[in-house]
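K.L.:
Sequence plus predicted model, see below.
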Amino acid sequence: MCSHHPVCPSADSLDREAAHVMRAHPDQGWSLLCNGVVLFEDTGLLLPDGRIVAPHRVSVAA
């Protein structure tokens, strides 16, 4: 579990992406967060229970 203070948000929280990065693999395009979430560079997520969250980048108007 998380040993950070304050404790990182859980994988079920809406702010789950705010958890600390435990392992970063920018060459492969993903990072493992403290809460067990795999965050991909396209903002997609793989949750610890196997659920997928589609990418959710904010589009910027030109």
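P.N.:
Sure thing, it's come through.
K.L.:
alpha carbons only for contacts and neighbour counts from here, please
P.N.:
Will do.
K.L.:
what's next to stretch 36-45, contact-wise?
P.N.:
Applying C-alpha atoms under 8 Å, 6 or more residues apart in numbering, the contact partners of stretch 36-45 are 11, 16-17, 26, 29-33, 46-48, 52-57.
K.L.:
end to end, how far does that stretch reach?
P.N.:
10 Å (C-alpha to C-alpha, to the nearest Å).
K.L.:
Got another one to weigh against that:
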Amino acid sequence: MCKHQPPCPAAEAADHGASRMIAYHPEQGWGLLCNGVIIFDDTGELLPNGCSIPIHKAMFEPAAA
């Protein structure tokens, strides 16, 4: 799917999030990477094979005491 040189990481690669974004819909909270991965603003992901990766970052960091 990626036509960049050098090619972006594949959807199965550990660093797949380093791929270039080819579509972004901030009003809907998601973007499409050139490797077919859909990323969501809450840090969840949907891989091209249908597998999902749950939210993996805290949206808000607790304030320091």
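P.N.:
Nice, thanks for sending it over. Just so it is clear, the model here is predicted, and its values are computed rather than measured.
K.L.:
can you pull out the strands in the second structure?
P.N.:
21-25, 30-33, 38-40, 45-46, 52-53 (DSSP state E).
K.L.:
In a markdown table: those strands, plus distance to Pro7 of the second structure and mean neighbour count.
P.N.:
Converted to a markdown table, the strands of the second structure look like this (distance: least, C-alpha to C-alpha, whole Å; neighbours: other C-alpha atoms under 10 Å):
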| stretch | distance to Pro7 of the second structure | mean neighbour count |
| --- | --- | --- |
| strand 21-25 | 13 | 13 |
| strand 30-33 | 12 | 19 |
| strand 38-40 | 18 | 20 |
| strand 45-46 | 20 | 20 |
| strand 52-53 | 23 | 12 |
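K.L.:
any chance of those in CSV, plus distance to Gln5 of the second structure?
P.N.:
Below are the strands of the second structure laid out as CSV (distance: least, C-alpha to C-alpha, whole Å):
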stretch, distance to Gln5 of the second structure
strand 21-25, 15
strand 30-33, 15
strand 38-40, 21
strand 45-46, 24
strand 52-53, 27
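K.L.:
Ok, which of those strands comes nearest Met1 of the second structure?
P.N.:
strand 30-33 (9.8 Å; C-alpha to C-alpha).
K.L.:
Check how far that closest one sits from its aligned residues in the first structure, on average.
P.N.:
Taken against the first structure, strand 30-33 of the second structure registers an average deviation of 0.3 Å after superposition, with mean C-alpha distance after the TM-score superposition for the first structure.
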